[in-house]
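**Student:** no FASTA, just this:
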């Protein structure tokens, strides 16, 4: 006789069907975070030109911040008794942010693309927050505000760094 592991049963006062819809939205945001993280690191590694040092450091700082958010999102999904992403394939199936596999991307295009990706992430996080509010998951709703603020700040920095004044 083999022991079958018990399903994940995290205690919560929230309705599991309700939290599943929130978890689904958070998993899309998480997939986008991973996609933006990898794109940001890609651009960090491949940026060139007269503003190399500034952009290189900016992108590294932003990638570090994004990676930090991934763990918080995944842990929030688990705290509500749900499961989160399990593989790169899972990320690819859920992500809404488009990858960039071009051999060369001019620096101004890198910044503009990441700015738009972060603004798309803001929309995705707002959607997750709205779902959380609808089911009275105030913890998810509250922490999503921080994630939204961070993504807006990244978009702002990318906008300001790419301005041609």
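**Tutor:** Perfect, I can see it now. Please read these numbers as outputs of a predicted model, since none were measured by experiment.
**Student:** can we go C-alpha only for contacts and neighbour counts from here?
**Tutor:** Fine.
**Student:** please enumerate the helices of this structure.
**Tutor:** With DSSP state H as the criterion, the chain has helices at 16-46, 52-79, 88-94, 107-134, 138-162.
**Student:** between these, which one is nearest to residue 10?
**Tutor:** Among the helices of the chain, helix 52-79 comes nearest to residue 10, with 6.6 Å by CA to CA.
**Student:** tilt between that closest one and helix 16-46?
**Tutor:** 160 degrees (axes from the mean of the first three to the mean of the last three CA atoms, to 10 degrees).
**Student:** out of the helices of the chain, deepest packed?
**Tutor:** Mean neighbour count (mean count of other CA atoms under 10 Å) peaks for helix 16-46 among the helices of the chain, with a mean of 22.
**Student:** and it, what does it pack against?
**Tutor:** Judged by 3 or more CA pairs under 8 Å, 6 or more residues apart in numbering; DSSP states H and E, helix 16-46 is in contact with helix 52-79, helix 88-94, helix 107-134.
**Student:** before we go on, here's another structure to hold up against the first:
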């Protein structure tokens, strides 16, 4: 028996049932990671301190805006191909691979290093979904992902360079 959601939410596509299932699942997991990274970036933005406060605070605000901008496009892409996506905070928590940071205080350099690693992790996950898209010849989703990979690499690069100490130079 078909699920009710399948009957009401299925969007016609030429990608096929396997592609819809697999790519939509990949996009949902990406969306959970993007929300986790967005919230962590905002957390560190809100709790930044120290001598470079202004620069770090502004950089993390810019990065969080860029990360949040991905959310709607990811969710809508899953729907365009006939899939569904996350529905709640608990759904995000169940799928996210980027770890939360609930510490009351994190040193600014540790914030930058953690976010740099998280952005690298997100890029790796984006590449995996891109490979899936290539397998199913979903060029539209792959095209979106290519932009997000570039943005993620840029965020990671900025975080790395900003967090380097004078001894590392």
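**Tutor:** Thanks, I have the structure now. Small disclaimer: the values here were computed from a predicted structure and weren't measured.
**Student:** just give the TM-score of the two.
**Tutor:** Taking TM-score structural alignment, normalised by the length of the first structure as the basis, the two superposed chains have a TM-score of 0.95; 162 aligned residues with a CA RMSD of 1.2 Å.
**Student:** ok, which of the helices and strands packed on helix 16-46 of the first structure comes nearest residue 165 of the first structure?
**Tutor:** helix 107-134 (13.5 Å).
**Student:** that closest one: how far from the chain's middle?
**Tutor:** Distance of helix 107-134 of the first structure from its chain centroid, counting by CA atoms, centre = their mean, to the nearest Å, is 8 Å.
**Student:** stretch 91-109 of the first structure too?
**Tutor:** Using CA atoms, centre = their mean, the offset of stretch 91-109 of the first structure from its chain centre is 14 Å.
**Student:** in the second structure, what residues pair with that stretch?
**Tutor:** The alignment of stretch 91-109 of the first structure onto the second structure (TM-score structural alignment) spans residues 92-110.
**Student:** from residue 78 of the first structure, how far out is residue 133 of the first structure?
**Tutor:** 18 Å (CA to CA, to the nearest Å).
**Student:** now residue 66 of the first structure
**Tutor:** For residue 66 of the first structure relative to residue 78 of the first structure (CA to CA), the value is 19 Å.
**Student:** now residue 61 of the first structure
**Tutor:** 27 Å.
**Student:** pretty sure residue 79 of the second structure contacts residue 8?
**Tutor:** No: if you go by CA atoms under 8 Å, residue 79 of the second structure and residue 8 don't touch, sitting 11.7 Å apart.
**Student:** residue nearest the centroid of the second structure?
**Tutor:** residue 34 (2.5 Å; CA atoms, centre = their mean).
**Student:** residues contacting that one?
**Tutor:** Residues counted as contacts of residue 34 of the second structure (CA atoms under 8 Å, 6 or more residues apart in numbering) are 67, 68, 70, 71, 122.
**Student:** let me have those residues in JSON lines, extended by distance to residue 139 of the second structure.
**Tutor:** Output for these, formatted as JSON lines (distance: CA to CA, whole Å):
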{"residue": "67", "distance to residue 139 of the second structure": "22"}
{"residue": "68", "distance to residue 139 of the second structure": "23"}
{"residue": "70", "distance to residue 139 of the second structure": "18"}
{"residue": "71", "distance to residue 139 of the second structure": "19"}
{"residue": "122", "distance to residue 139 of the second structure": "20"}
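**Student:** what's the closest of those to residue 12 of the second structure?
**Tutor:** Nearest to residue 12 of the second structure among the contacts of residue 34 of the second structure, with distances taken as CA to CA, is residue 71, at 22.2 Å.
**Student:** my read: the closest one touches residue 31, true?
**Tutor:** Yes: counting by CA under 8 Å, residue 31 is a contact partner of residue 71 of the second structure at 6.2 Å.
**Student:** which one of the helices of the first structure lies closest to residue 100 of the first structure?
**Tutor:** Of all the helices of the first structure, helix 16-46 comes closest under CA to CA, at 7.0 Å.
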